[in-house]
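1. 3D model of this:
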Amino acid sequence: MKNSKLGIALTVLALSIGVVACAKADDDRSDKKPVEFAVQDRTSTAKMEADKVAAPAETAAAPGIMAYAGKDPFDPVQGVSFFQNRAVRAAIVASGAPRDVQQFVVFDGNVVVPIRSTMGRLMASGYDPAGAGVTNWALLMTPAGKAAVCYSSGENPNAITADWYYEGDIAFTLEDRCPSRPEDIESFSNWPIGPIPG
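-> Modelled structure (predicted):
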């Protein structure tokens, strides 16, 4: 009889321990889920912040283009460089310059001079240091966001020409290199606002 009561008591005790253990396991599982989600959320937030830093041109408010006068094309103004500015990039594409010319203009290995303001427009220019300036470019941009892109490859040193791209096509070709000083461009009247020179 005593053994029977002892057996029943041990069985009840074992069942109680099993119920407590199961309840504890359930508690442990439910505790871990929110912690995992919280860590995941923090990771996602950190990644989004890193993405913002990696793409300042996409997140910062870009200044008007005239704010770049006197600056190097790669120097930021309000966190955005001239070549990162969406209006400038869009104007270069709209000029009709071929893709390789566009890439050459914005290449950060070029030798560049500070952006100049001339006759109400901005002028940026640069050249490939590997060719001692024979291959060069210039960009003339209006405050309204239109751009003319000049490219001179210097392939024939005896007949150097510069192609000017504007509004989707070659506007004209001059027998000269692309301009690099404001006085070089002043003979262009007020083009691309006014008539094409030449």
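2. use CA for all of it now, contacts and neighbours both
-> Will do.
3. quick one: the strands in the protein?
-> Per DSSP state E, the chain carries strands over the ranges 76-77, 80-81, 111-112, 116-118, 121-127, 136-141, 147-152, 162-166, 169-174.
4. tell me the contacts of R89?
-> By C-alpha atoms under 8 Å, 6 or more residues apart in numbering, R89 lies in contact with F83.
5. how far away is it from P63?
-> 14 Å (C-alpha to C-alpha, to the nearest Å).
6. Can you lay out the strands of the chain as JSON lines showing distance to I8?
-> Below are the strands of the chain laid out as JSON lines (distance: least, C-alpha to C-alpha, whole Å):
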{"stretch": "strand 76-77", "distance to I8": "82"}
{"stretch": "strand 80-81", "distance to I8": "80"}
{"stretch": "strand 111-112", "distance to I8": "93"}
{"stretch": "strand 116-118", "distance to I8": "98"}
{"stretch": "strand 121-127", "distance to I8": "95"}
{"stretch": "strand 136-141", "distance to I8": "95"}
{"stretch": "strand 147-152", "distance to I8": "94"}
{"stretch": "strand 162-166", "distance to I8": "97"}
{"stretch": "strand 169-174", "distance to I8": "97"}
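7. For the comparison step, fold the sequence that follows:
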Amino acid sequence: MHIGSGAAPITLSLRAGIAMLAMAVSGCSAGDDSQQTAAVTNFTPPATRTPTPVAGQAQTTPLTAYVGKYPHDAVDGVDFFDRTEVAGGLLAVVDDARLRLLIRGRSGPQTPIFQRGRRIASWGCEAHNCGDHNWMVAIDPAGGTAQACYHDAGTMRDQSRWYADGAPVLRPGACPSEGNDA
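-> This next block holds a predicted model:
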């Protein structure tokens, strides 16, 4: 291995070159522990706050305007999951931050937003595994109350976990992906 340019390159053994490269990539030198600090073990992340509209940008478009559109299609500049009543409703009923991110995310297929009884709902699933892993959130436009459903056949078999007021409950079947009364 040759390092440098010009008339007198420096020749190193392959082993020494690899060691120098490893130190350069890791950003430290051999035997230098002066930059290491103890990891913080008592970190508590801040609490998730209920969303509020940006000042001067009240959401006046009715939630029903989203029916037939995909969840991340903006209506008057705001997508379904960024609506205050949707984000707040989901936060109110689902304590699990990972599950909220899964429901809001773009990680898999989604159906157009649909009406389910009096609620406006969005359904999504895991790519290539929709029958066994899916979710749904439904918002009552009159009061902003939410319901969420999560189905994972690997852990729940033929049931889904429903979130609403109080503790989640198991119900038969996967999460609904179309409108029917509930």
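8. Can you give the structural similarity as a TM-score?
-> The TM-score (TM-score structural alignment, normalised by the length of structure 2) is 0.63; 127 aligned residues with a C-alpha RMSD of 2.0 Å.
9. and L10 of structure 1, which of the strands of structure 1 is closest to it?
-> Nearest to L10 of structure 1, of all the strands of structure 1, is strand 80-81, at 76.3 Å by C-alpha to C-alpha.
10. what's the matching range in structure 2 for that closest one?
-> Mapped onto structure 2 using TM-score structural alignment, strand 80-81 of structure 1 spans residues 78-79.
11. ok, back up a step: so of the strands of structure 1, which one's packed in deepest?
-> Among these, ranked by average contacts under mean count of other C-alpha atoms under 10 Å, first place goes to strand 147-152 (a mean of 28).
12. Summarise which helices and strands that one is packed against.
-> Other helices and strands packing on strand 147-152 of structure 1, by 3 or more C-alpha pairs under 8 Å, 6 or more residues apart in numbering; DSSP states H and E, are helix 86-94, strand 136-141, strand 162-166.
13. okay but A69 of structure 1 is in contact with G120, surely?
-> No - counting by C-alpha atoms under 8 Å, A69 of structure 1 sits too far from G120 to count as a contact (10.7 Å).
14. Between those two, which is the more surrounded one?
-> A69 (18 against 12; other C-alpha atoms under 10 Å).
15. any idea what that one aligns with in structure 2?
-> Under TM-score structural alignment, A69 of structure 1 pairs with V67 in structure 2.
16. Return the distance of that match relative to G131 of structure 2.
-> 23 Å.
17. biggest helix in structure 2 by residues?
-> helix 14-26 (DSSP state H).
18. Quick one: distance of that helix to the chain centre.
-> From the chain centre to the centre of helix 14-26 of structure 2 is a distance of 39 Å (C-alpha atoms, centre = their mean, to the nearest Å).
19. start and end residues in structure 1 for that helix, please.
-> Helix 14-26 of structure 2 maps onto no residues of structure 1, going by TM-score structural alignment.
20. residue in structure 1 matching Y150 of structure 2?
-> Match for Y150 of structure 2 (TM-score structural alignment): Y151.
21. Am I right that that match is in contact with N136?
-> Yes - if you go by C-alpha under 8 Å, Y151 of structure 1 and N136 touch, sitting 6.1 Å apart.
22. Pull up the overlap in contacts between the two.
-> C178.
23. Pull up the gap between M20 of structure 2 and I10 of structure 2, please.
-> From M20 of structure 2 to I10 of structure 2 the distance is 13 Å (C-alpha to C-alpha).
24. which of the two has more neighbours?
-> More neighbours surround M20 than the other of M20 of structure 2 and I10, with 14 against 10 (other C-alpha under 10 Å).
25. returning to that earlier point: for E183 of structure 1, find the nearest of the strands of structure 1.
-> strand 116-118 (8.5 Å).
26. Other residues contacting the closest one?
-> Contacts to strand 116-118 of structure 1, defined as C-alpha under 8 Å, 6+ apart, come from residues 66, 69-70, 122-124, 182, 186.
27. 7 Å instead?
-> Strand 116-118 of structure 1 is contacted from outside by 69-70, 122-124, 182, using C-alpha atoms under 7 Å, 6 or more residues apart in numbering.
28. Check the mean deviation of that strand from structure 2.
-> Aligned to structure 2 and superposed, strand 116-118 of structure 1 gives a mean residue distance of 1.7 Å (mean C-alpha distance after the TM-score superposition for structure 1).
29. Stretch 31-41 of structure 1 maps to which residues in structure 2?
-> Under TM-score structural alignment, there's no match for stretch 31-41 of structure 1.
30. what's the distance between that stretch and the middle of its chain?
-> In this view, stretch 31-41 of structure 1 has its centroid 34 Å away from the chain centroid, taken as C-alpha atoms, centre = their mean.
31. Same question for stretch 144-156 of structure 1.
-> For stretch 144-156 of structure 1, the distance to the chain centre is 21 Å (C-alpha atoms, centre = their mean).
32. outside of that stretch, which residues touch it?
-> 87, 91-92, 95, 97, 101, 134-141, 160-166, 177-178, 192.
33. The same query, at a cut-off of 6 Å, please.
-> Residues outside stretch 144-156 of structure 1 that contact it (C-alpha atoms under 6 Å, 6 or more residues apart in numbering): 91, 95, 134-141, 160-166, 177-178.
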